[in-house]
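Asks: From the sequence below, what's the structure:
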Amino acid sequence: DAWRWSPDGSRIAYWRFDQSAVRTFYMIDDLGHYAELIPLRYPKAGTENSTVEIRVVDIGSGATKTITSVDGDSYLPRMDWMDTDALLVQRLNRHQNRLEVLRADTRTGSVEPLFVETDSAWVDVDDDLIWFDSGRRFLWSSERDGWNHLYVYGRDGRVQRQLTKGEWDVASVLGVDERGGFVYFTAAQPTPMELHLFRVPLRGGRIEQLTKEPGTHYITMSPGFTYYVDTWSRAGTPPTTRLFSTDGRLSRTLAENSTVAERIGQLGLQPPEFFQFETTDGVTLNGWMIKPANFDPSRRYAALLYVYGGPGSQTVTDAWGGSRYLWHQLLAERGIIVVSVDNRGTGARGRDFKKVTYLNLGDYETRDQAEAARWLASQPYIDPSRIGIWGWSYGGYMTALAMMNSDRFAAGVSVAPVTDWRLYDTIYTERFMRTPQENPEGYDNSPVHKADRLTGELLLIHGTGDDNVHFQNAVQLVDALQAAGKQFDLMIYPNRTHSISGGSTTVHLFTMITDWLVEKLVDADRPAS
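Replies: Just a heads-up that it's a prediction; the model follows:
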C-alpha cells in the first residue's frame, strides 16, 4: 500500500524507495542438497537506510513529478491527499524525536511546514490525523501533557483546543462525525487493563463512555457514525461481536462464540486474577495470575512469568488471550502458576512510564521482572526456588537478559530473541536507542554481552527462516554462552519464520516447551526415585 489516489482520481501519489545503499543480509535454506542463500536488504542499527521520494504521476499523460525526498537520515512515514492539489506529508528525522507535518503543493512542488511535534525521547507515528471542516481544521494526538490526548489544529498549524485531558491514554481515533459533532476514539479507561469506546464533542466538553461492560472492546465505526461493531472480551471470556447504534441500543449479536464459551466452561478453568504490587523503588505494577482449578493455598507451587515488555506494549489486559491463554491454563493444571506483569516501558500508563527506558532498553524492564519474581517469592503458595520466565521476540530478549541481570529465575524459555540490538533494524532500534555509535553502553545491555552472567537453566529456541529477528541472534548467543562455559538447551526450527509455525511445528514447539518446563520447575520438587 505505497500509493494514494487523488480525490478526483486523476493522479496517484506514491513512495519510491532506493535500497542500493542498504547492505544485504543473507539467510540460508539448508533443507536442499545444497544450501541456498536468500538475499535480503536489511538496514541494521547504525547502518545506511534507503533513500525515499514521494512522487505524483498524472494518469492521463503519464507525467511524473517528485514532490519531496529524504536521504537515509530521515523517514517519510505518512502521506495522504489534503485536496486535489495538495499532499499532507509527515517527515521524521532519523532519531525519530522530531516529526514535521508538511503541506506539499503537487502543481508547483513547493513544500511548507504546518507544524512540528517534538519529544526528548521519541515521537510515535500513528494514523490519528484527520481533516474536517472542509479542510480548515484537523485532529491530532500528542503526549505533550504527559498522556496521549486529542487536539484540534487549524490549517495554520496552531492548536485551537485540547479535546481530552486526564491521567489516561487515548489508544486510537476512530473518526470525526462532523454532522453529529463528535470525535469517536478508544482509550485505556477506567484502568490501563481495559479498552473502551468514547466520544467527545468537537467543540469540547464532556466525554461520554459508550461501552459499558468491563473488559476490552475493539471497535469498528460505520461510515455515517450511526452504528459501531463491538468485539468484546475479558481475560476468561471469549470474544462476542455485536452491533450497536451510537445512542447505545443493541441492534443485533453478530457472533457469540457460544460453543467456545461452553467448552471453556466445561473445563472448569480459573479465570486470571488481576493484582498490583509495589517494587522496592516505589513503582506500582499491574499483573495477572492463573492458578490451577484445584488450587490449594497450603501448597507451594512453581511459578512462571510470561513476559513481553517492549515499548508501549501490554500483556496485562482484561482481554481474551486465545490459544496462548489456554496453554497457560494447561501449565497451571500441570502445577505451574502462570503470571504476567507489565514492567516500566509498557503502554497505557502515560508518556513517562513508557519512555523511561529510552537509550537503555532492557534495564528497567528486567529490574521490574526481577521485582515481580521477588514479590512472587513472598507469597506463601509460591516456592521461591522454582520461579521461571518465558517470552517470545522482545519477550525472548527479556527472558535471556533477566536471567543474566538477576539470580531469581530457576529456568527460562527464550523464543526468537534479539540478543544484540546491533543486529536488529534501524527504524525500531534507533527509535529507542539511537545508533550504536552514539550509545554503545546502551547496546551492550544485551544477552550476547552478558552471557557469562547467566544463572538458571535456559532453553533457547529460534527458526532459521526468521526474517524479522534473524537466526544470527541465536548463533551469536550460542557462541557467547559456549565461550563463557555456560550449559543450555537449544531447539532449532529449520526454515521457520518469526512465528515458528506451519505444519506440525506449533504442536511440536509447545509440547516441547511444556515438557521442559514441567521437568525443570515441577519435577524438580519431587524426590528422586
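Asks: CA atoms for contacts and neighbours, from now on please.
Replies: OK.
Asks: contacting residues around stretch 329-344?
Replies: For stretch 329-344, the external contacting residues (C-alpha atoms under 8 Å, 6 or more residues apart in numbering) are 269, 285-293, 301-307, 309, 314-316, 328, 353-354, 356-357, 364-366, 368-369, 372, 514, 518, 521-522.
Asks: before we move on, which element is the residue nearest in space to the middle of the chain in?
Replies: The structure's the chain has its C-alpha centroid closest to Ser313; by C-alpha atoms, centre = their mean the separation is 4.2 Å. Under DSSP states H and E, no helix or strand contains Ser313.
Asks: to compare against the first, here's another:
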Amino acid sequence: MTIRLTLAAIALTLAAPAAAAPDRLAETLALPVASGLTGAQDVARFAWIENAAGARNVWVADKGRPARQVTAFAEDDGQQIYDLNLSPDGATLVFVRGGDGEFPDDGLPNTGLATATPKQQLFAMPATGGAAVAIGEGHQPVFSPDGGRIAFVRKGQLWLWQQGGEARKLASVEGGIERLGWSPDGTRLLFVEARSGHSFVALFDVTGQRLTYLDPSLGHSVEPAFSPDGRQVAFIRYVDPPSGAKDDSGPYWSIRITDVASGETRELWAAPQGMGARFAGTRSRNLFWSKDDTLVFPWERSGWLHAYAIDANKGGAPRELTPGAFEVETMLLDRDGRALLYSSNAGDLDRRHIRRTTLASGATTRLSGGTGIESYPAPAGDTIGVIASDATHPAHPALLDAKLTPIGKAPAAQDFVAPNPVIFRAADGVEVHAQLFRAKGPGRHPALIFVHGGPRRQMLLGFHPSGYYSNAYILNQHLAAEGYDVLAVNYRSGTGYGLAFRDAPEIARAGASEYRDVLAAGKWLAAQAHVDPARIGIWGGSWGGYLTALALARDSALFAAGVDFHGVHTMLRPVENNLSPDQQTAARQLQWTSSPMGAIDTWRSPVLLIHGDDDQNVDFSQSLILARELAARRIPYREIAFPNERHGFFRYADWLKSYRATEAFFRTTLIERKPLK
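Replies: Presented below is the predicted three-dimensional model:
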C-alpha cells in the first residue's frame, strides 16, 4: 500500500502543471516606494505616501509605534497622491488625490481610462484614521499656525477651508500660485505669483481681503520667507542671463527685504560677478529666516552648490555653512530654527547622507552615513525622519537615529547587488562617474548604456529616491541578471559634481557636449574584456531618450540597438530677440546639429520608441516626427504608445509593459541578433 501510494503521488506530481517561475521584474516593480515624507511640528508623528504596484496610499507613524495605512485605495488607476501635510499638532492630515502634482493647474490626466470624469480632490482626515472629508478641487494645502484653517490653491485662486465649514474663495490672480505660506500670526498669506517670463511676490491680508505685491520688478521674485515676528519678508530676485552672455558676468540675483507695514524694500545683498553670479537652487525651498535673524540660502560661489548664511539686519559678506567638494541637494531649518538640516553627497559623491550645521557656530554633525542613501530630512517633534534606500531596499521612511530605523516595513528586492562605481574620461578630458551592473558568468556579455533624464539629475549607487529612477534602477538590475553588463552614466549637465560639470560648455542646444560622455561610456564598455563590443545597446528616458536617439543617429556602428522613452528628437525652438538675425540663424543651425534629427541620415540601428500621448514634459509630437523619418529611411523600429499617459507613467501596468518590451527588444536585437520584422 505504501508503495502504491507513493507511485500514485509521483504520478499526480508528474501530471500536475509545473509551478510558474517567479516574475522577478513584476514583483520588484510592485515593491512599495515611499515619497512625500512630512512631520508634525509639535509631536513625533510622520506621514508619507506609498506607491505599491500603482495603488497609492497615505501612511502615518508615531515614534516608537507601528506604522498604519490610513487610506484604502487598491487599484492601479493612475490617480496620484501628493501635497501631503500634517497639522502642527499632528491630529489632522491633508492631501490631494488626482491630477498631476507637477502640473496641478493643467488639464487633468485620465491615465487609468476611467469612465467617469477625472478629478483633483483635496481631502482632510484624522491622522489616526477615519473618514476623509472632501474639501474640494485644489492643491498646495497649508495649515494655519494654529492648525484650525487650511489655505489652498485652485487654478490661480486662493481658497480657505475651516473644519466644519465650506471652502470659500479669497482671491484670484493672473498667474499661477507657488510657495504658499502663512504669516506667523495667521493673518496673511504669502506666495509667488508666476507669470509669463516673470514672477512677483504677493501678500494677501486674509482679514482685510487686500492683495499687495512686494517690490514688483522686471525679473523673477521667488522664495519668500517671513521674519520670525512677521513684520518683514525676504525673497530672492533674479534675471536669467541673456543669450550670448557668460553665466558669471552678472550680477543676476540678489536678496531683498520688504517691510510689511510700509512696503519699503531694501537690497540686503547682491551676488557679485564670478562663480555663482547666476542663481541656482536646491530641490527644496531656497530661503529661510531663522529665529536668530539669519537668512540661509544656496550659492555656488565655490563652484559647488552650498548653503550660506547672512545677517538679516546687517547684511555683509555671506558665511559658507557647508564647505567642501560636494553639493547640497535639499535643506531646511530644524524644529528650533537655529540649525540647518541638509542632504548632500559630502564624502561620497555617488550617495547622499544627512548632516546638521548650527547657524551661529557653523559646527557640523554627520547624522547618517555608510552604504545607504538618505534624502529629504523631515523634523517631527523631537525627532527627524528621512527617505532612506540602499542597493536592495527601495525608498522608505526611516528614523534618523543611531541605527537608521525603518518606519514600517521595508521589503528588499531579491538578488540585487550593489553596482560598482566607475570613473572614466571623455575625449576632451572631462571626468565622468558611472555605476556598473555586472552580469554573472564567464565570457563576453552583451552590454547596455543607461542615460538618465533631466538632465539635472544624478544616478546613485542604490535605489533612487525618485520613483521614476527607482524604476530605472530596477530595470538595470534586471537586465544585469538577464546577462547584460549595464553602465549607468552621469554625464555632464547633471547634478552632484559641481558647477563646471553641470553648466559645462556647449551642452544641450549649444552643441550637445554631454554626448561626448555617452560616447566615451560606450567606448569604455567596448574595451572591457567581459563585454562583446559588437553587442552594445543604449536606453534612457526624457533627456536620456534624447541622448539614446542621438547615439543611434551618430554612432550606429557602436550602438547596435536602443530603447527611447519619450525622448526629444528635434531641439529646434525659438531663439531670443536680443540676437541679431545672423546670430539667430546660427543659433537655430546649432540647435539642429545638436538634435538626433540633424544626424538621422547616418542612423542604422533598430530602436524601440515608447511614449504617452498626454505627456506634458516632452510633447508626443517628438516621437511622431521621429517615427515618420525612420519609416521613410527604412530604419527598423518598434513602438508603444500609451493613450492618456503622462511623462513619468502614472500606472504600474504601463511601466511593466514598457520594461518587458525593453527586455524583449534587447533580447531580439543583441542576444538573438534577429532582424526586426
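Asks: Can you tell me what the residue nearest to the centre of structure 1 aligns to in structure 2?
Replies: For Ser313 of structure 1, the aligned position in structure 2 is occupied by Arg457, per TM-score structural alignment.
Asks: and the gap between that match and Phe297 of structure 2?
Replies: The spacing between Arg457 of structure 2 and Phe297 of structure 2, counted by C-alpha to C-alpha, to the nearest Å, is 21 Å.
Asks: And for Leu461 of structure 2?
Replies: Per C-alpha to C-alpha, Leu461 of structure 2 is found 28 Å from Phe297 of structure 2.
Asks: Burial check on whatever residue of structure 1 lines up with Ile610 of structure 2, number of neighbours?
Replies: Superposed on structure 1 with TM-score structural alignment, Ile610 of structure 2 falls opposite Ile461. Residues within reach of Ile461 of structure 1, counting by other C-alpha atoms under 10 Å, total 23.
Asks: isn't Ile461 of structure 1 right next to Met491, touching?
Replies: Yes: contact criterion C-alpha atoms under 8 Å: Ile461 of structure 1 and Met491 qualify, at 4.8 Å.
Asks: Quick check: the aligned residue for His563 of structure 2 in structure 1?
Replies: For the record, residue 563 of structure 2 is Val, not His. Using TM-score structural alignment, the partner of Val563 of structure 2 in structure 1 is Val413.
Asks: ugh, typo on my part, it should be Ile257 of structure 2
Replies: Counting by TM-score structural alignment, Ile257 of structure 2 corresponds to Arg103 in structure 1.
Asks: who touches Val94 of structure 2 in this structure?
Replies: Applying C-alpha under 8 Å, 6+ apart to Val94 of structure 2 gives the contacts 83-86, 122-125, 141.
Asks: so which strand or helix has it?
Replies: If you go by DSSP H and E, Val94 of structure 2 is part of strand 92-97.
Asks: related to what we said a few turns ago, how far away is the match of Ser313 of structure 1 from Trp603 of structure 2?
Replies: Counting by C-alpha to C-alpha, the separation of Arg457 of structure 2 from Trp603 of structure 2 is 27 Å.
Asks: Report the aligned residue range of structure 1 for the lengthiest strand in structure 2.
Replies: Ranked by residue count, the top strand of structure 2 under DSSP state E comes out as strand 531-541. Counterpart in structure 1 of strand 531-541 of structure 2, with TM-score structural alignment as the criterion, is residues 382-392.
Asks: superposed on structure 2, where does the matching stretch end up, distance-wise?
Replies: In the superposition against structure 2, stretch 382-392 of structure 1 averages 0.6 Å from its aligned positions (mean C-alpha distance after the TM-score superposition for structure 1).
Asks: okay, the angle between the one helix or strand Val142 of structure 2 maps to and strand 92-97?
Replies: Using DSSP H and E, Val142 of structure 2 sits in strand 139-143. Angle of strand 139-143 of structure 2 versus strand 92-97, following axes from the mean of the first three to the mean of the last three C-alpha atoms, to 10 degrees, is 170 degrees.
Asks: rewinding a little: hmm, which of the contacts of stretch 329-344 of structure 1 are the buried ones?
Replies: Among the contacts of stretch 329-344 of structure 1, the ones that count as buried by 16 or more other C-alpha atoms under 10 Å are 269, 285-292, 301-307, 309, 314-316, 328, 353-354, 356-357, 364-366, 368-369, 372, 514, 518, 521-522.
Asks: And the contacts of the helix or strand containing the match of Ile257 of structure 2?
Replies: Using DSSP H and E, Arg103 of structure 1 sits in strand 98-105. If you take C-alpha under 8 Å, 6+ apart as the criterion, strand 98-105 of structure 1 is touched by 67-68, 85-93, 110-119, 122-123.
Asks: Now that we have those, which of them are buried?
Replies: Buried members of the contacts of strand 98-105 of structure 1, counted by 16+ other C-alpha under 10 Å: 67-68, 86-92, 111, 113-115, 117-118, 122-123.
Asks: Which ones among those lie within strands?
Replies: Of the positions in these, 67-68, 86-92, 111, 113-115, 117-118 sit in strands, assigned by DSSP E.
Asks: Which of the residues you listed lies at the shortest distance from Phe132 of structure 1?
Replies: Checking those against Phe132 of structure 1 by C-alpha to C-alpha gives Leu88 as the nearest, at 13.7 Å.
Asks: Which residue, neighbours along the chain excluded, lies closest to the closest one?
Replies: Spatial nearest neighbour of Leu88 of structure 1, excluding adjacent residues (C-alpha to C-alpha, 6 or more residues apart in numbering): Arg103 at 4.9 Å.
Asks: So which other helices or strands are in contact with the longest strand of structure 2?
Replies: The helices and strands touching strand 531-541 of structure 2, judged by 3 or more C-alpha pairs under 8 Å, 6 or more residues apart in numbering; DSSP states H and E, are strand 445-451, helix 515-526, helix 543-554, strand 561-565.
Asks: so what does the second one touch, helix or strand wise?
Replies: So the one you mean is helix 515-526 of structure 2. strand 420-425, strand 445-451, strand 485-490, strand 531-541, helix 543-554.
Asks: for those, which one sits closest to Ser183 of structure 2?
Replies: When these are compared by C-alpha to C-alpha, helix 543-554 sits nearest Ser183 of structure 2, at 39.5 Å.
Asks: can you give me how far the closest one is from the chain middle?
Replies: 21 Å (C-alpha atoms, centre = their mean, to the nearest Å).
Asks: tell me the angle of that helix relative to helix 515-526?
Replies: Between helix 543-554 of structure 2 and helix 515-526, the angle comes out at 70 degrees (the same axes, to 10 degrees).
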